[in-house]
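mind folding the following:
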Amino acid sequence: MKVVCVGGGPAGLYLAILLKRQDPAHDITVHERNPEGSTYGWGVTYWRPLLDRLRAHDPESARAVEDASARWRDGVARVGDLTVRHRGDEGFGIGRHRLLEILAARARALGVRLEHGSEVTGARWPAADLVVAADGAGSALRTRHAGHFGTGIRTGRNRYAWLGTSKVFDAFTFAFVATAHGWIWAYGYAFGPRGSTVVVECAPETWTGLGLDRTDPDRQLALLEEYFAGLLDGHRLTGRAPAEGGTPWTAFRTLTNRTWSLGNLVLLGDAAHTTHYSIGAGTTLALEDAMSLAAALRGPAALPDALARYERERKAALLPVQSAARYSARWYENLPRYLALPPERMFALLGQRHSPLLPYLPPDLYYRLDRAAGHLEPLRRLKRRLGPRLARALQAREPAGRA
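Below is the predicted model of the structure:
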């Protein structure tokens, strides 16, 4: 089979690896519009279950990814001068550049052709048995046929910026800082021995009140370093280079598609769906898409049937993740509701931000119910069964247009 992957991110590269492992006779080319090594971003996160799946699908690249990753088990929340630390699940961070280096080297070793500086537009896609649109949320291939795919975009309320720092965090760290214009907060996690990712977020009125909408990038970074001095311990923040657009602030766009294929063209990763960054699942979902599509193509089914199977499987798997991402984003959009709580309770509800019931109950009441459910199995089962139903009923009563 001749396969063309448009987009040299984790999804496209990993699909190429898996298809070559399934059948070395496949003719696979990955087209990436940017020069090699020019990817933007500091680090991405993933968790132990993904690493286990990577090992099952390609042990060699999984070993390289694990060896290049930072890891943590604790979560830390800083609210003003107060700090709370909790033990949690094992998490990993890896530099985006390093992840792409590993996957590109593995793909080349298996015989995949990588064409950097090669842009494929939506006007006409290459001749192949299968064309994979793995060119991100702004996919040119998908945008050209957005009516067919049924593309929908929901823009979030808050503003955020993706930054880096030389500070190496020993835990997944949250920091919440009060300003004269409202709260501003950051998520920080290590991606290697020399640095960490820092995502800064705030409400739009805080963003404009602090002047972040009109201040030059260097001044923005200096201002953020002042606010997060207790988090950074003297380390600097870094943004994108001026040639890459400096330090852009944007609102997150949740992207969905009604269908994922058109003839021999199929969507993969962010081209098919996005989930809010606050749950740290973007790279995991992209790699899992690649696993599912490769498995669907392994059997004797005709291409349309294989693509339909892939779409069914991934849409079903995405439902709980998309729900968790939606409620997580909403938790941050309503942050003042929770910051009045004692830090221990606030941190507990930070961990519960995926709950569909939490937005509809007073935070203290939810906290007490959750604590009780943790000790009483019948109450825990009742919460799991009735929580989503009650949340749907309450949501149906909301005024139209509420996020």
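
C-alpha from now on. contacts and neighbour counts both.
Fine.

report the central residue of the chain.
Centroid check for the chain by Cα atoms, centre = their mean gives Gly282 as the closest residue, at 2.8 Å.

pretty sure it is touching Ala272, no?
No: using Cα atoms under 8 Å, Gly282 makes no contact with Ala272, being 11.5 Å away.

how about the residue nearest to the centre of the chain, nearest residue that isn't a chain neighbour?
Thr275 (6.4 Å; Cα to Cα, 6 or more residues apart in numbering).

could you also give me the structure for this second sequence? I'd like to compare it with the first:
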Amino acid sequence: MSKLAEVYVKVACVGGGPAGLYLSILVKRQDPAADVTVYERNPEGCTYGWGVTYWRGLLDKLRAHDPESARAVEEHSVRWRDGVAHVGDMTARHRGDEGFGIGRHRLLELLAARARELGVRLEFGREITAADLPLDADLVVAGDGLHSALRGARADHHGTRVAAGRNRYIWLGTTKVFDAFTFAFVKTEHGWIWCYGYGYGPEGSTCVIECAPGTWTGLGLDRADDAEGLTLLEKLFAHVLDGHPLMGRPTADGRSPWLTFQTLTNHHWYRDNVVLLGDAAHTTHYSIGAGTTLALEDAIALATALRRHTELPRALAAYQDERKTALLSTQSAARYSAQWYENLPRYIDLPPHRMFALLGQRHSPLLPYVPPQLYYGLDKVAGQVKVLRQFKRWLGPKLARSAHTRTLPGGD
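So this is what the prediction gives:
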């Protein structure tokens, strides 16, 4: 029996999302003798969400840790390099880094199949709360999402903080298959409303629609039922949907599930033998498309820490330290990205190619402090002058750390 099995004989993963499933795969690869069970409250195949995005860097990491699942994920993904921004009746297209999209249902299906192949026990339709944790488990992984019941039972210990964003958004699907990562900004008499669209397979695309609170109420989206809301949105974005419908998930009362984004942080990620993973530990604004990537990277870091440390407290401390440090820049980028959209009027009247260029720079901690036209000019010059590039790289992290201290004192 290997060192891992001697110390972490039984592992219980609560939550069958990408993080929990991938962790179970990695633990079983590290030690086939380990007893690993994933508990998921929903029936198998029942998941909400259309598609997820990721980038080449994640695929490289997956290939390094489990080539079989990486190969399956890549084979079932679509890819793009272009980004398109529609602003009113004007359009700009830019070539960027290679991005990937895959259906959330397909991703979970692939990871579940790989976990079963390695001997992981999957129990669907099984909800685990803090009151009925497996008492004989050496390690319990709370991968049960933003509204984690396991974290909620110990919220004071974890130092959980949730900050709500200002804008309203809704997560939809469409049968329109976008050939590029697509942004569309539509001006209404009540303000701007916009969408992010990206393909995840031949069956369709994800379409996230967002607007300021005044636009949401002005258009009547706060009062519309599901069908009425979708009809209005289809009319507003008809020029990018090309006649394809939007699809949502109706709530019990028939209203569309418009949300405000919840940015969640935790000061402590573990207690005793229970550790947080993925959205249960942290969230980052959807506009940077990093949620699934961060969840899978959490799983990689936790599995690595378990392999390197025979004492559980040391392993969990190492995992927490590594991930909290790694997340700093991403969380900063997500905050600035969300703020860019919340301050859209500051940028929307620029020529489309300039607005799109600053859209690509929305995670910059410098942008909020520099007039947009000036920033655009400086950024172009900085790209050509080495000393300015170095100054930008030096100043950006300093502003990011300053903003992080202001907004999350004592937190992540």
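
quick TM-score on the pair, please.
Laid over one another, the chains give 0.96 as their TM-score (TM-score structural alignment, normalised by the length of structure 1), with 398 aligned residues with a Cα RMSD of 1.7 Å.

strands along the stretch 51-200 of structure 1, start to end?
Along the stretch 51-200 of structure 1, counting by DSSP state E, counting those that start in this stretch, strands occupy 70-79, 82-95, 113-116, 130-133, 152-155, 159-165, 172-179, 182-192, 195-202.

which part of structure 2 lines up with the third one?
By that I understand strand 113-116 of structure 1. Under TM-score structural alignment, strand 113-116 of structure 1 corresponds to residues 121-124 of structure 2.

what's the mean gap between the matching stretch and the aligned bit of structure 1?
With mean Cα distance after the TM-score superposition for structure 1, stretch 121-124 of structure 2 departs from structure 1 by a mean of 0.5 Å once superposed.

need the contact partners of that stretch.
With Cα atoms under 8 Å, 6 or more residues apart in numbering as the test, stretch 121-124 of structure 2 has contacts from 36-44, 112, 115-116.

swap in 7 Å and give it another go.
36-44 (Cα atoms under 7 Å, 6 or more residues apart in numbering).

restricted to strands, list those residues.
Under the assignment DSSP state E, the contacts of stretch 121-124 of structure 2 contribute 36-40 to strands.

what stretch of structure 1 does the top helix by length along structure 2 fall on?
Looking across structure 2 with DSSP state H, the single longest helix is helix 312-342. Helix 312-342 of structure 2 corresponds to residues 303-333 in structure 1, going by TM-score structural alignment.

and stretch 287-303 of structure 2, by the same measure?
On structure 1, the counterpart of stretch 287-303 of structure 2 by TM-score structural alignment is residues 278-294.

buried stuff in stretch 152-167 of structure 1?
For stretch 152-167 of structure 1, a neighbour-count test (16 or more other Cα atoms under 10 Å) marks 156-167 as buried.

which one among these gets closest to Gly211 of structure 1?
Arg159 (12.7 Å; Cα to Cα).

ok, now how distant is that closest one from Ala241 of structure 1?
According to Cα to Cα, to the nearest Å, Arg159 of structure 1 and Ala241 of structure 1 sit 20 Å apart.

let me see the contact set for the alignment partner in structure 1 of Asn42 of structure 2.
Alignment note: Asn42 of structure 2 maps to Asn34 in structure 1; criterion TM-score structural alignment. Neighbouring residues of Asn34 of structure 1 by Cα under 7 Å, 6+ apart: 116-117.

could you report the distance from Ser77 of structure 2 to Leu110 of structure 2?
Ser77 of structure 2 is 12 Å from Leu110 of structure 2, where distance means Cα to Cα.

how close does Phe261 of structure 2 sit to Phe124 of structure 2?
Computed as Cα to Cα, the Phe261 of structure 2 to Phe124 of structure 2 distance reads 28 Å.

next one: Leu58 of structure 2
Distance, Leu58 of structure 2 to Phe124 of structure 2, using Cα to Cα: 27 Å.

do the same with Pro372 of structure 2
Plainly put, Pro372 of structure 2 is 50 Å away from Phe124 of structure 2 if you go by Cα to Cα.

with Phe237 of structure 2 instead?
From Phe237 of structure 2 to Phe124 of structure 2 the distance is 38 Å (Cα to Cα).

Pro345 of structure 2 too?
For Pro345 of structure 2, the distance to Phe124 of structure 2 equals 46 Å [Cα to Cα].

can you map out the helices along the stretch 251-400 of structure 2?
Along the stretch 251-400 of structure 2, the segments classed as helices by DSSP state H, counting those that start in this stretch run 291-308, 312-342, 352-360, 372-382, 386-407.

packed most tightly, which of these would that be?
Of all the helices of the stretch 251-400 of structure 2, helix 291-308 has the most neighbours on average by mean count of other Cα atoms under 10 Å, namely a mean of 22.

neighbour count: Ser77 and Leu110 of structure 2, which is higher?
Shown here are Ser77 of structure 2 and Leu110; by other Cα atoms under 10 Å, Ser77 has more neighbours (22 against 18).

show me what that one lines up with in structure 1.
Using TM-score structural alignment, the partner of Ser77 of structure 2 in structure 1 is Ser69.

so who does the closest residue to its match other than its chain neighbours touch?
Spatially, and ignoring its direct neighbours in sequence, Ser69 of structure 1 is nearest to Ile94 (4.6 Å; Cα to Cα, 6+ apart). Residues in contact with Ile94 of structure 1 (Cα under 7 Å, 6+ apart) are 43-45, 68-70, 191-192.

more neighbours, Phe261 and Phe124 of structure 2?
Phe261 (20 against 17).
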